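Asker: Sequence and computational prediction follow.
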Amino acid sequence: MRKKEASILLVDDDDDILFSAKISLKNHFTNIITTNNPKTIITKLAQQIDVVLLDMNYRIGFEDGKEGLYWLKQIKEISPETTVILMTAFGSVNLAVDAIKQGATDFILKPWNSEKLYSIVNAGVELARSKRKNTQLETIQEQQNKEFHQQTEHIIGASSAMNDAVKLMQKVAPTDANILILGENGTGKYVFAKEIHLQSNRKKHPFIHIDLGSLNENLFESELFGYAKGAFTDAQKDTQGRFELAKGGTIFLDEIGNIPLHLQAKLLTVIQNKKIMRLGEAIERPIDARIICATNADIHKMMDEDNFRQDLLYRINTIELHLPPLRERQEDILLLANHFLKTQANKYRKLIKTISKSASDALLNYHWPGNIRELEHIIERATIISDTNAIQMEDLHFSTKKFETNIPKTLNLEDTEKTFIKNALNKHQGNISKAAKELGLTRAALYRRLEKYKM
């Protein structure tokens, strides 16, 4: 039989007991350490010990087990994941109860049966590994939470539409009200959901994000509600769903407008009853999570057309938060552009500090179908290809298929000409030759007009 990778520490003042226990266990575990002096326990715990088999009494004539309880306490303080099993020839119920209260896992009487000794120690090894794994997971979760807080994007904007959204967010964030965030793709729905969580009383607990738009219908229940072992072919163990993982925190259901009607009914039941039932199980489990939803769809129109349940909408939209598209936030375009420039310049180690006047004008005249996400992408690309200390017009790459020209709002010839020149330059990413050809001008004539209008 293959030995299990584990370290077992045997502590007893009787060398015969140590020898007997070592002989009994060495065929099952890779590393058996013995000591007849409990004062050496601390140094031996410097290596990773899975189980300590600890005698209760070390002084002749004393059988009260106090020494064993003392060393038990020392072990649990130094290595809380280590399993401690106490052994004595003088068992009593009260002593066993005291030992368990102070952290012992089990209690064995001398002399023991070898099979029983192996069974108890083997269970102790599994328990130690489980505790160690949980500690590692908690450490990872703490690190992820730390990174989550550090990576938070601040909400940037000076426009009235954005200020209104931020004010409403600040009012509702400290509450547990369900929130529905509405806005086009790329308007910052995730950033707002994250900021709501960080400004809430749940900020020290998990923020669980799930993109319902990319979730297969067949995985909906198992992903959100979890599943029991054996619920389906690959269900090898009981598994928590996203609602349970969000315990004490926030669950962010992104693209909720994509859920089909038959699954909307199941989600409604969970939100109403605040309980979930894992797939393949008949046990109701309470949930404790604040629910934030988001969609880029016209969800009210969907409701009118019977594509979205009215009762579900009223459950998730206690507060509706509307995020304006970037084209309606003219004051924020350059603020965001400069923020992204600073971030990307640092990322790519480029000495780019500013955005040129021509590039700024182009950014302001573009209609931003992809909103903030598109702006970030364009600035990142411009940062990478720029050869100067400022982003130039030719560094910007707009989507020509989605580019809309600005219609002149005046009949003034100079203003009209200036607008058409801007549109031509934007369309051809600053290429003078192509822009001049588009306008029916020579390169020299276009340069003269650029100088005339200080463009």
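Answerer: In hand now; what should we look at?
Asker: Please make it C-alpha for all contacts and neighbour counts, starting now.
Answerer: Will do.
Asker: for the stretch 151-300 of the chain, what spans make up the strands?
Answerer: For the stretch 151-300 of the chain, strands defined by DSSP state E, counting those that start in this stretch occupy the ranges 179-182, 207-211, 226-227, 239-240, 250-254, 275-277, 284-286, 290-295.
Asker: Reformat those strands as a markdown table; add distance to Glu138 and mean neighbour count.
Answerer: Supplementary listing: the strands of the stretch 151-300 of the chain in a markdown table, determined by distance: least, Cα to Cα, whole Å; neighbours: other Cα atoms under 10 Å:
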| stretch | distance to Glu138 | mean neighbour count |
| --- | --- | --- |
| strand 179-182 | 29 | 24 |
| strand 207-211 | 15 | 18 |
| strand 226-227 | 20 | 23 |
| strand 239-240 | 16 | 18 |
| strand 250-254 | 18 | 25 |
| strand 275-277 | 24 | 20 |
| strand 284-286 | 22 | 13 |
| strand 290-295 | 21 | 24 |
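Asker: here comes the other one, which I'd like you to weigh against the first:
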Amino acid sequence: MSEPKGKILIVDDDEDILTAGKLLLKRHYGHVITCNKPELIPDLMAEQTFDAILLDMNFGPGESSGQQGFFWLGRILELDPNAIVVMITAHGGVGVAVEAMKKGATDFVAKPWQNEKLVATLSTVVKLRQSRSEAETLKKTNRVLAEAATKASQPIIGSSKAMKDVMSVVKRAAPTDANVLILGENGTGKELIARELHAQSKRSNNVMMTVDLGAVTENLFESELFGHKKGSFTDAHEDRVGKLEAANGGTLFLDEIGNLPLHLQAKLLTVLEQREVSPVGSHKKIPLDIRVIAATNLPKEKLLDEGTFRQDLLFRLNTVEVKLPPLRDRAADIPALAKHYAAFYCRKYGKDVKPFSAQAMDALKSYGWPGNIRALRHALERAVILSETDSFEPQDFVLEAQPNQPGTVVGLSAPSAPAETESIDTNDLNLERLERRAIEQALKKNRFNISHAAKELGLTRAALYRRMEKHGL
């Protein structure tokens, strides 16, 4: 049998009441503390937290107005607004006790009390105290989690005119509740901009819920976004809150929205227009208070094609449009980005930070970066690991020729890197190398479109990113 838990304080000037209360309640609670002087209440509350306080309405002979009880009730609630106070009153003082409840008391018991009723009353109010404590803890935890989830994993770096224009739009749009559509190639930092929009918004203290629509399968779309009720389909073993409801009061970031099929676009549009959602298997409408930020790597002309994207949904999403420039169009930012990532990976791998030679920096600035900032980051990580000179040199970076990309240079390859024209050894059955080659071919074939490459490889975008990190791509 488990030990009784909970802590009760009894405040009364009648020693018989204190003794009877303690004898009764110590069988049900771990600690029962008695006090015959209400002046000691602040000191007792400073030392410990009570699950419930039994407080007499009157102290001293001849007192019957209840004013002393009102006074100490007020002091207790000043010290702890969430305190659970049960008033003790004589039979004739029920009206006074009801008045005390209007002033913040949780309940009252009349004396002489019935033991069963006193125990039942305390059991109820102690559960209320625990629920309040759990709710307050959960609220604080959610606030911390929201801050952690919203905080960008890396800073937005860039002082070029192109990036200043972007940040100007962000600064003006963020404080509003206007929906924002972020356009840009893979690796340009669309999620960072989304997080910055949320961080500068009036919803910044609430959660930013991210949904990668490129990774959500069609048959799970409604369950993931709208939630479901237990038993609504075969694997629905319990109720589940959807991402839309979870984002209530905050921001919903719909990444890779261009990958959403037309028939699912219609369902999303209905929810955004009505501002309410029904979980799968339920007819109950849940009101939504969300700010929507969406992102896609599809070019604008594709979005304007009615065969690819619903125009009514596009109008709903792009109240404000932010177009992120590819890295090749903001070459002035490459030195700052390169130095930032070099310093980051030097710290990560315990290496000394070193400078870039002029030739190396020129090579980085001249390259087309088909994978944009993500590709630059991976290039810097490899260079930090493999470079053996006192400064970063051109040969530390594997910059393959990209003839169809503007602003690129013919590759500056590491000596060990095989040329594109080299034949592949068909007898090499090493799984690691086979996997790397398959990923490289899929990326190049799909012009570094992560979603398309992942689909061709039979992977989710998240799984492809993990494998790219694994192989240093």
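Answerer: Noted; the coordinates are in hand. All figures in this text were calculated on a predicted structure; none of them were measured in a lab.
Asker: Show me what His28 of the first structure aligns to in the second structure.
Answerer: Aligning on TM-score structural alignment places His28 of the first structure opposite His28 in the second structure.
Asker: Assign its match to helix, strand or coil.
Answerer: When the structure is split into helix, strand and coil by DSSP: H, G, I helix; E, B strand; the rest coil, His28 of the second structure lands in coil.
Asker: Using the three-state scheme, assign the closest residue in space to Gln48 of the first structure that isn't next to it in sequence.
Answerer: Excluding the flanking residues, the one nearest Gln48 of the first structure by Cα to Cα, 6 or more residues apart in numbering is Ser7, at 7.1 Å. Remark: Ser7 of the first structure carries the secondary structure label strand [criterion: three-state DSSP].
Asker: Ser7 of the first structure and Glu438 of the first structure: what is the separation?
Answerer: According to Cα to Cα, to the nearest Å, Ser7 of the first structure stands 79 Å off from Glu438 of the first structure.
Asker: Between the two, tell me which one has more neighbours.
Answerer: For Ser7 of the first structure against Glu438, the residue with the higher neighbour count under other Cα atoms under 10 Å is Ser7, and the figures read 18 against 15.
Asker: Go through stretch 254-273 of the second structure and flag the buried ones.
Answerer: Going by neighbour count (16 or more other Cα atoms under 10 Å), the buried part of stretch 254-273 of the second structure is 254-260, 265, 268-269, 271-272.
Asker: ok so, going back, relative to Ile17 of the first structure, which of the strands of the stretch 151-300 of the first structure is closest?
Answerer: Ranking the strands of the stretch 151-300 of the first structure by their distance to Ile17 of the first structure (criterion: Cα to Cα) puts strand 239-240 first, at 43.0 Å.
Asker: ok, and what's touching the closest one?
Answerer: By Cα atoms under 8 Å, 6 or more residues apart in numbering, the residues outside strand 239-240 of the first structure that reach it are 225-229, 278.
Asker: Need the max-distance pair from those residues.
Answerer: Phe225 and Lys229 (13.4 Å).
Asker: Which one's more surrounded, those two?
Answerer: More neighbours surround Phe225 than the other of Phe225 of the first structure and Lys229, with 23 against 16 (other Cα under 10 Å).
Asker: Verify the contact between that one and Phe243 for me.
Answerer: Yes. Counting by Cα atoms under 8 Å, Phe225 of the first structure does reach Phe243; the two are 6.2 Å apart.
Asker: Overlap of the contact sets of these two?
Answerer: For the pair Phe225 of the first structure and Phe243, residues contacting each of them under the criterion Cα under 8 Å, 6+ apart are Ile276.
Asker: Can you name the residues in contact with stretch 33-53 of the first structure?
Answerer: Judged by Cα under 8 Å, 6+ apart, the contacts made with stretch 33-53 of the first structure from elsewhere in the structure are 6-15, 18, 22, 71, 74-75, 78-79, 81-87, 121, 124-125, 128-129.
Asker: Recalculate using a threshold of 7 Å.
Answerer: Contacts of stretch 33-53 of the first structure from elsewhere in the structure, counted by Cα atoms under 7 Å, 6 or more residues apart in numbering, are 6-15, 18, 82-87, 121, 124-125, 128.
Asker: Surely Ile108 of the first structure is within a helix?
Answerer: No. The assignment for Ile108 of the first structure by three-state DSSP gives strand, which leaves it out of any helix.
Asker: Against Leu54 of the first structure, how distant is it?
Answerer: Relative to Leu54 of the first structure, and taking Cα to Cα, Ile108 of the first structure is found at 10 Å.
Asker: and what of Leu396 of the first structure?
Answerer: Counting by Cα to Cα, the gap between Leu396 of the first structure and Leu54 of the first structure amounts to 71 Å.
Asker: before we move on, the earlier item: the residue nearest to Gln48 of the first structure reaches Leu25, doesn't it?
Answerer: No. With contact defined as Cα atoms under 7 Å, Ser7 of the first structure and Leu25 do not form a contacting pair (10.7 Å).
Asker: anything in contact with each of the two?
Answerer: Residues touching both Ser7 of the first structure and Leu25 by Cα under 7 Å, 6+ apart: none at all.
Asker: mind listing what Ala331 of the second structure touches?
Answerer: Applying Cα under 7 Å, 6+ apart, we find Ala331 of the second structure in contact with Lys365.
Asker: make it 10 Å
Answerer: The neighbourhood of Ala331 of the second structure, defined by Cα atoms under 10 Å, 6 or more residues apart in numbering, consists of 158, 160, 337, 364-369, 407.
Asker: Val191 of the first structure: neighbour count?
Answerer: Other residues within reach of Val191 of the first structure by the criterion other Cα under 10 Å amount to 14.
Asker: where's it relative to Glu153 of the first structure, distance?
Answerer: Distance, Val191 of the first structure to Glu153 of the first structure, using Cα to Cα: 7 Å.
Asker: cool, and Asn317 of the first structure?
Answerer: Taken as Cα to Cα, the spacing of Asn317 of the first structure relative to Glu153 of the first structure amounts to 24 Å.
Asker: about what we covered before: shared neighbours of Ile108 and Leu54 of the first structure, anything?
Answerer: Residues touching both Ile108 of the first structure and Leu54 comprise 85-88, with contact defined as Cα under 10 Å, 6+ apart.
Asker: if we take the residues you listed, which one ends up nearest to Ser200 of the first structure?
Answerer: Nearest to Ser200 of the first structure, judged by Cα to Cα, of these is Ile85 at 43.9 Å.
Asker: still on that earlier bit, comparing Asn317 and Glu153 of the first structure, which residue is more hemmed in?
Answerer: Asn317 (18 against 13).
Asker: these two touch, right, the more buried one and Ile256?
Answerer: No. Contact criterion Cα atoms under 10 Å: Asn317 of the first structure and Ile256 do not qualify, at 11.6 Å.
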